[in-house]
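Participant: Here is a sequence together with a model predicted from it:
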Amino acid sequence: MNQALIRKVQQMQKEMEQTQREIENTVFHGSIAGVVKVEVMGNRELVTVNIDPHFEINDEDDREVLNDAIVASCNQAYEEIDKVTEEKMGKYQALLGGMGGMF
């Protein structure tokens, strides 16, 4: 393998690592009907759950609605992480795939 190609691959690896760090340090948000708001880091660490203080739990149905809203808000944030990761990291996968059996 020639030196220019090796340097190109090494540079691409550095860029991939930097992009991954940027994603991991980004805060993603999820919210369902304003009742629940969550913040999740790009490394999928849940850092904040905020529940509307005006949301009243009067019975088991209300509790179930709240539980569902928390899960849905988290899933919304995780889907956004997946989308951004695919957008930013996908180009590297395409480039590496084009190199076939070189590695």
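Facilitator: Received it, and whenever you're ready, just let me know what you need.

Participant: make it CA atoms for all contacts and neighbour counts henceforth
Facilitator: Will do.

Participant: Please work out which residues outside stretch 63-80 touch it.
Facilitator: With CA atoms under 8 Å, 6 or more residues apart in numbering as the contact definition, stretch 63-80 has outside contacts at 28-32, 35-40, 44, 46, 49, 57.

Participant: Spatially nearest residue to the spatially most central residue of the chain (excluding sequence neighbours)?
Facilitator: Nearest to the geometric centre of the chain sits Ile81, at 1.8 Å (CA atoms, centre = their mean). For Ile81, ignoring the flanking residues on the chain, the nearest one in space by CA to CA, 6 or more residues apart in numbering is Gly42 at 6.0 Å.

Participant: Show the contacting residues for the one you found.
Facilitator: Gly42 neighbours (CA under 8 Å, 6+ apart): Ile23, Glu24, Asn25, Thr26, Val27, Phe28, Ile81.

Participant: Put this next to the previous one:
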Amino acid sequence: MGLNDILRQAQIMQKKMTQMQEDLKTRTVEASSGGGMVTVTASGAREILSLSIDPAVVDPQDVDMLQDLILAAVNEALKKATQMAEEEMGQLTGGMKIPGMF
């Protein structure tokens, strides 16, 4: 395999990675906490797209619980988005870990 072949493969890989990153922006994951009382939707690019809170969980006397439910749902959604991105990257790279990619 010559240098030109290596460079061509690197260019193809770069194009595929760019396309995958664009694709991840359009894909979503959802996570909830409190038995569905708080639901968060995130993109594969790890951006929070929506947050839904059941009015029944809104209690001015217990704001701490609502904050905990929101944090739990957001963190789970971001975790799922990261896992989705890592799985896509793994398919692209054949399972090889590339530092700094995800």
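Facilitator: Nice, thanks for sending it over. These figures come from a predicted structure and were not determined experimentally.

Participant: Can you give me the TM-score here?
Facilitator: Overlay of the two chains. TM-score (TM-score structural alignment, normalised by the length of the second structure): 0.77; 95 aligned residues with a CA RMSD of 2.3 Å.

Participant: hang on, the earlier thing: now do the same for the residue nearest to Ile81 of the first structure: its match in the second structure.
Facilitator: Under the alignment (TM-score structural alignment), Gly42 of the first structure pairs with Gly44 in the second structure.

Participant: re the thing from before, list only those of the contacts of stretch 63-80 of the first structure flagged as buried.
Facilitator: 28-32, 35-40, 44, 46 (16 or more other CA atoms under 10 Å).

Participant: of all these, which two lie farthest apart?
Facilitator: Val35 and Arg44 (21.2 Å; CA to CA).

Participant: coming back round to it: just the buried ones among the contacts of stretch 63-80 of the first structure: which are in strands?
Facilitator: Counting by DSSP state E, the part of those found in strands is Phe28, His29, Gly30, Ser31, Ile32, Val36, Lys37, Val38, Glu39, Val40, Leu46.

Participant: In this structure the first one contacts Asp82, no?
Facilitator: The reference is to Phe28 of the first structure. No: counting by CA atoms under 8 Å, Phe28 of the first structure stays clear of Asp82, with 10.6 Å between them.

Participant: tell me the contacts of Thr18 of the second structure?
Facilitator: Contacts of Thr18 of the second structure (CA under 8 Å, 6+ apart): none.

Participant: mind checking what Asn25 of the first structure lines up with in the second structure?
Facilitator: Aligned partner of Asn25 of the first structure by TM-score structural alignment: Thr26.

Participant: Tell me how many other residues crowd the residue nearest to its match when sequence neighbours are not counted.
Facilitator: In space, and not counting its chain neighbours, Thr26 of the second structure is closest to Ser43: 6.5 Å by CA to CA, 6+ apart. Residues near Ser43 of the second structure, counting by other CA atoms under 10 Å, number 24.

Participant: Cheers, nothing more for now.
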